[in-house]
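Participant: Turn this into a model:
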Amino acid sequence: MDLQQRINAFSKLGHFLSQFSSEGFARNEDVAFNDEFFDGFKHQIKIAQEHNGWFTKENIVFALSGWSNQLTESNIKIWTSKYKFKSEYLKTIAIIMAGNIPLVGFHDFISVLISGQKVLVKQSSNDKHLLPFLAKYLEHIEPEFKNRITFTEQKLDHFDAVIATGSDNTARYFEYYFKGKPSIIRRNRNSVAILNGSETEAELKALSEDIFRYYGLGCRNVSKLFVPKGYDFQNFFKGMYDWNPIIHQHKYANNYDYNKAVYLMSEFDILENGFLMIKEDESYSSPIATVFYEYYDSLDTLRASLQKKTSQIQCVVSKGIIENDIKFGHTQLPNLWDYADNVDTITFSLTIC
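Facilitator: Have a look, this model is predicted:
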């Protein structure tokens, strides 16, 4: 199977996913194998919601729409254009996936396959319904993918390299367990936003998407704000207002009530608006329904501080304040060539030979 065959297969997968949008699920007769897969995938979306209370239909569809927008032939060609795919080595790369947001390990999955390698997937129990179904669709689109995709719930065995994502604690275990294999081991990371007080209402409203999408459970969600001394949070809370219905999601509401009670009993100073709390804290990882903030005196000093903590940060959101920042509202819309932790998984896959 050559590279163009793989590109064609993934672009057809993107075409299939385009049928599942926030406007509704609409069958497109131009999509291949729809009779076999359209209704089945609707059912898998329903099962995924029932299995994991954080996986609402809205959030699942948001993830699917993001992938359908990325998996076009033109995007995939841009993504793959900088690599040299000389041949298919057919080494097996194991992927241990997290389960915090829908299809969170999908980028690793397609990176390994587009590089011409085999993939051995160990999914999180929190997110185990969507990807196997999409893998079957890929195998129908391109039969040569058969025997290149394996899912397991058992101990990993017979693989040449590994990509593993987990907490800081599990990362230490991964590093020990896989010390004899080429590996990418991912740890906890969080995303931050830098505000300077000049942000427009539209920009702060866009920031609310970076904070609340997936209930803040992703590493690309903003969990920490850096604001200048004397910053007035009134406009910030106005920008968050459109997300107020989130408090009606019972899992989110339970976390909000619990964390608020803890803060009040501990006599911490917090600001809140009925569905979001903000608390001054040096940590980068905030609990659900909470965003931490920290004051800065100098942007130059802040830039230097963030540079020292790059291993803790996934994304930095601002309006041109820092190099390689991300626009407000775009943290959950990465391109194919945006790699987690800035580690190029295709280059890694191509070096396993």
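Participant: can we go C-alpha only for contacts and neighbour counts from here?
Facilitator: Fine.
Participant: Which residues are in contact with the residue most central in space within the chain?
Facilitator: Against the mean C-alpha coordinate of the chain, by CA atoms, centre = their mean, the closest residue is residue 104 at 5.0 Å. The contact partners of residue 104, by CA atoms under 8 Å, 6 or more residues apart in numbering, come to 97, 98.
Participant: what about it, which helix or strand?
Facilitator: Using DSSP states H and E, residue 104 falls within no helix or strand.
Participant: again with residue 162
Facilitator: Residue 162 is part of strand 161-165, with elements assigned from DSSP H and E.
Participant: Please apply the same query to residue 264.
Facilitator: Assigned by DSSP H and E, residue 264 falls within helix 250-265.
Participant: For the first helix or strand past that helix going along the chain, report the contacting residues that lie outside it.
Facilitator: Per DSSP H and E, helix 250-265 leads on to strand 270-272 as the next helix or strand towards the C-terminus. Here strand 270-272 makes contact (CA under 8 Å, 6+ apart) with 263, 277, 278, 279, 280.
Participant: one more, for comparison:
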Amino acid sequence: MTIDDHKSHLVNLGKFLGQFQLTNSLLNPDIPGSEKFFQEMEQKIDASIHYNGWFNRENIVFSLQQWSKALTPENIQIWLDKYNFSNSGGKTVGIVMAGNIPMVGFHDFLSVIISGNKVLAKLSSQDQQLLPVIAAYLMHLDERYETRIEFTKEKLENFDAVIATGSNNTARYFEYYFKDKISIIRKNRNSVAILTGNETKEELEALSDDVFRYYGLGCRNVSKLYVPEGYDFDSFFKAMYKWNPIINQDKYANNYDYNKAVYLMSEFKLLDNGFLMLKEDESFGSPIGTLFYETYKDATDLDKILSENREKIQCIVKKNPANGEVNFGKTQQPQLWDYADDVDTIKFLLEI
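Facilitator: This is a model prediction of the structure:
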């Protein structure tokens, strides 16, 4: 299978995923395989919500739509043009996927396929409905994928390399269990936003998407703010208000109430707007319903702090981003070439 074959199939996959909407999804019979798989995908979206209380249709459809926007001919070309695929492929790559947000392991799945290797995927029990439908769709487009994609519920065996994603605790297990294999082991990371006080209302409202999308469960979700000394949070809280309905989601509300009770009993100082708490804290990973924050005096000193903690950070969000930083509202809209932990997955796969 040539790289051009893969590109063509991924473009069709992007069109297929783009059909699914929050309401009134509409089947397009001109998309190859759509009539065969459209209804099955709708059913699996519903099943995903049933199996994972943190998944809802809004977030699943958001994920599908982002992948649809990513898988265009132009984006795929930009992503893959710099690589040489002439001598790649033929290896089996195990993928241990997380389940914190919908299809969180999809980029690894695509990367293994594109590199000409075989996928041996162990899905999270929290997110095991959607990807098998996508795999079946690809197999329908090209039967050669049938020998290149396998899912297992058992421990991984007979593989050449592995990509495993989990918490810091599971990463220690992965590092031991896969110590004799070529690997990418991903640990906990969190994202931060740097505010100056000069942000517009629109920029802060965009930041609210970075905070609340997927209930804040993704590594690309902003979980901590850096603000200048004396920062007035009034404009920030006003901008967050468009996400106020999130408190009506039971799992979010339960976590918010629990964490608030713990903080109050511990007599921590909080800023609270009824659905989001701000707590001054040096840590990066904040609980559900909470954002940690720290103040800074000097931007140079802050850059040093962030540099020293780079392995704990997935995204840095700020006004006028540069050097890999991210603009407000874009953390959950990564491009195909935005690799997790800044590790070039395609390069890794081409070298195994």
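Participant: And the helices in the stretch 1-150 of structure 2?
Facilitator: Along the stretch 1-150 of structure 2, the segments classed as helices by DSSP state H, counting those that start in this stretch run 3-17, 34-51, 57-70, 73-80, 106-114, 130-141.
Participant: mean deviation of the last one from structure 1?
Facilitator: Once the two models are superposed, helix 130-141 of structure 2 sits on average 0.4 Å from its counterpart in structure 1 (mean CA distance after the TM-score superposition for structure 1).
Participant: name the helices or strands packed onto that helix?
Facilitator: Counting contacts by 3 or more CA pairs under 8 Å, 6 or more residues apart in numbering; DSSP states H and E, helix 130-141 of structure 2 packs against helix 3-17, helix 34-51.
Participant: so which of the ones you listed comes closest to residue 146 of structure 2?
Facilitator: Ranking these by distance to residue 146 of structure 2, with CA to CA as the measure, places helix 3-17 first at 13.8 Å.
Participant: Pull out the buried residues from that closest one.
Facilitator: Along helix 3-17 of structure 2, these residues count as buried under the neighbour rule (16 or more other CA atoms under 10 Å): 3, 6, 7, 9, 10, 11, 12, 13, 14, 15, 16, 17.
Participant: Need the nearest residue in space to residue 57 of structure 1, chain neighbours excluded.
Facilitator: Leaving out its chain neighbours, the residue that sits closest to residue 57 of structure 1 by CA to CA, 6 or more residues apart in numbering is residue 49, at 6.5 Å.
Participant: quick one: contacts for that neighbour?
Facilitator: Taking CA under 8 Å, 6+ apart, we find residue 49 of structure 1 in contact with 55, 56, 57.
Participant: could you dump the helices and strands packed on helix 130-141 of structure 2 to CSV with distance to residue 82 of structure 2?
Facilitator: Converted to CSV, those look like this (distance: least, CA to CA, whole Å):
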stretch, distance to residue 82 of structure 2
helix 3-17, 13
helix 34-51, 32
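Participant: Of all the ones you listed, which one is nearest residue 317 of structure 2?
Facilitator: Checking these against residue 317 of structure 2 by CA to CA gives helix 3-17 as the closest, at 27.1 Å.
Participant: ok, average deviation of that closest one from structure 1?
Facilitator: Counting by mean CA distance after the TM-score superposition for structure 1, helix 3-17 of structure 2 comes out at 0.7 Å.
Participant: which helices and strands does that helix pack with?
Facilitator: Against helix 3-17 of structure 2 (3+ CA pairs under 8 Å, 6+ apart) you get helix 57-70, helix 73-80, helix 130-141.
Participant: Out of those, which gets nearest to residue 193 of structure 2?
Facilitator: helix 57-70 (21.6 Å).
Participant: Mean per-residue distance, the closest one versus structure 1.
Facilitator: Looks like 0.2 Å for helix 57-70 of structure 2 (mean CA distance after the TM-score superposition for structure 1).
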